[in-house]
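Q: The following comprises the amino acid sequence and a computationally predicted model.
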Amino acid sequence: MMKQGLKIFALGILVIILFTIDFPLRENTLYGRYANTNYQNPICCVEAPHEPDTLVLFRDGHFESKFYGKGRFELNKGLVTRIKLHYISDRISALGNTYFSNKLFEKTKIILNPDMNHVFTKIN
């Protein structure tokens, strides 16, 4: 009886882990168009768009967005894939530094504010 309870407990922990971890990003899930979602929350940071916006990541390391303009990005693929956006803001070089979320059964996201679920969600 004890062994069966332990197996059920282990299976439950495994299911929880599978649904909460971020899986490594593949090339075909990384590049493309991301829509700004949950931007209507109170403004928490000036480096994130609080209006409708689409961010496009190109395979050559460049990006485009109405909010950020045109720039380049760098990726750091570790346990969590991080992204740095290099762009110009008010004629000054700026840097956005954040990370991707790639959970099971969810669309890929670029996290802007995790507490308010303010993200860029992959649309294609």
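A: Structure's in. What do you need? Computed from a prediction, not measured in an experiment: that's the story for all the values here. Numbers count the residues shown, from 1 in each chain.

Q: contacts, neighbours, all on C-alpha from now
A: Noted.

Q: Could I get the buried residue list for stretch 84-101?
A: Leu85, His86, Tyr87, Asn97, Tyr99, Phe100, Ser101 (16 or more other CA atoms under 10 Å).

Q: In addition, the following structure is provided for comparison:
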Amino acid sequence: MKKVLIVFVFSIFMILIFTVDFPIKGDSLYGKYVNTNYQNTICCVEAPHEPDTLILFNDGKFESKFYGKGWFEIYNGISPRIQLHYTSFGKAALFNTYFSNKFFEKTKIILNADMNHTYTKID
């Protein structure tokens, strides 16, 4: 009975480690993210459906071919979030999404989770 309990607890622990998003530590969120799986059916106009690189600078600014230049806010916690503030057609715009930071995976900014459309960190 004791072995069954140990195996059960260990299994739950392993499931959590491989499925939970962990908070992102300081400088590890800054850098270049490349747009992946963008060739899927267009689902939303707020996300790029073409090759794109998003660069997050440590001063809170970002740069991208699709979004242009702007600034971002990070809400780091149990579910790390990011808000991109930029200009679209001459007006202020906001894109609000979240990070995926799973164990043994590269950090991702989720654009459409159902289609695995993400910005994946490359550096």
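A: Looks like it arrived, so ask away. The structure presented is a predicted model; accordingly, all values stated were derived computationally and were not measured.

Q: What's the local residue count around the equivalent of Thr107 of structure 2 over in structure 1?
A: Using TM-score structural alignment as the criterion, Thr107 of structure 2 maps onto Thr108 of structure 1. For Thr108 of structure 1, the neighbour count with other CA atoms under 10 Å is 23.

Q: And Asn116 of structure 2, by the same measure?
A: Neighbours of Asn116 of structure 2 under the rule other CA under 10 Å: 13.

Q: Look up how far Tyr31 of structure 1 lies from the residue opposite it in structure 1 once aligned.
A: The alignment partner of Asn116 of structure 2 in structure 1, by TM-score structural alignment, is Asn117. Distance, Asn117 of structure 1 to Tyr31 of structure 1, using CA to CA, to the nearest Å: 21 Å.

Q: So which residues of structure 2 form strands?
A: With DSSP state E applied, structure 2 shows strands at 31-36, 53-56, 61-64, 68-75, 81-88, 91-100, 108-112, 117-121, listed in chain order.

Q: what's the burial count for Thr118 of structure 2?
A: By other CA under 10 Å, neighbour count at Thr118 of structure 2 equals 23.

Q: which residues touch the most centrally placed residue in structure 2?
A: For structure 2, the residue nearest the mean C-alpha position is Ile109 (1.6 Å; CA atoms, centre = their mean). Taking CA atoms under 8 Å, 6 or more residues apart in numbering, we find Ile109 of structure 2 in contact with Thr97, Tyr98, Phe99, Ser100, Thr118, Tyr119, Thr120.
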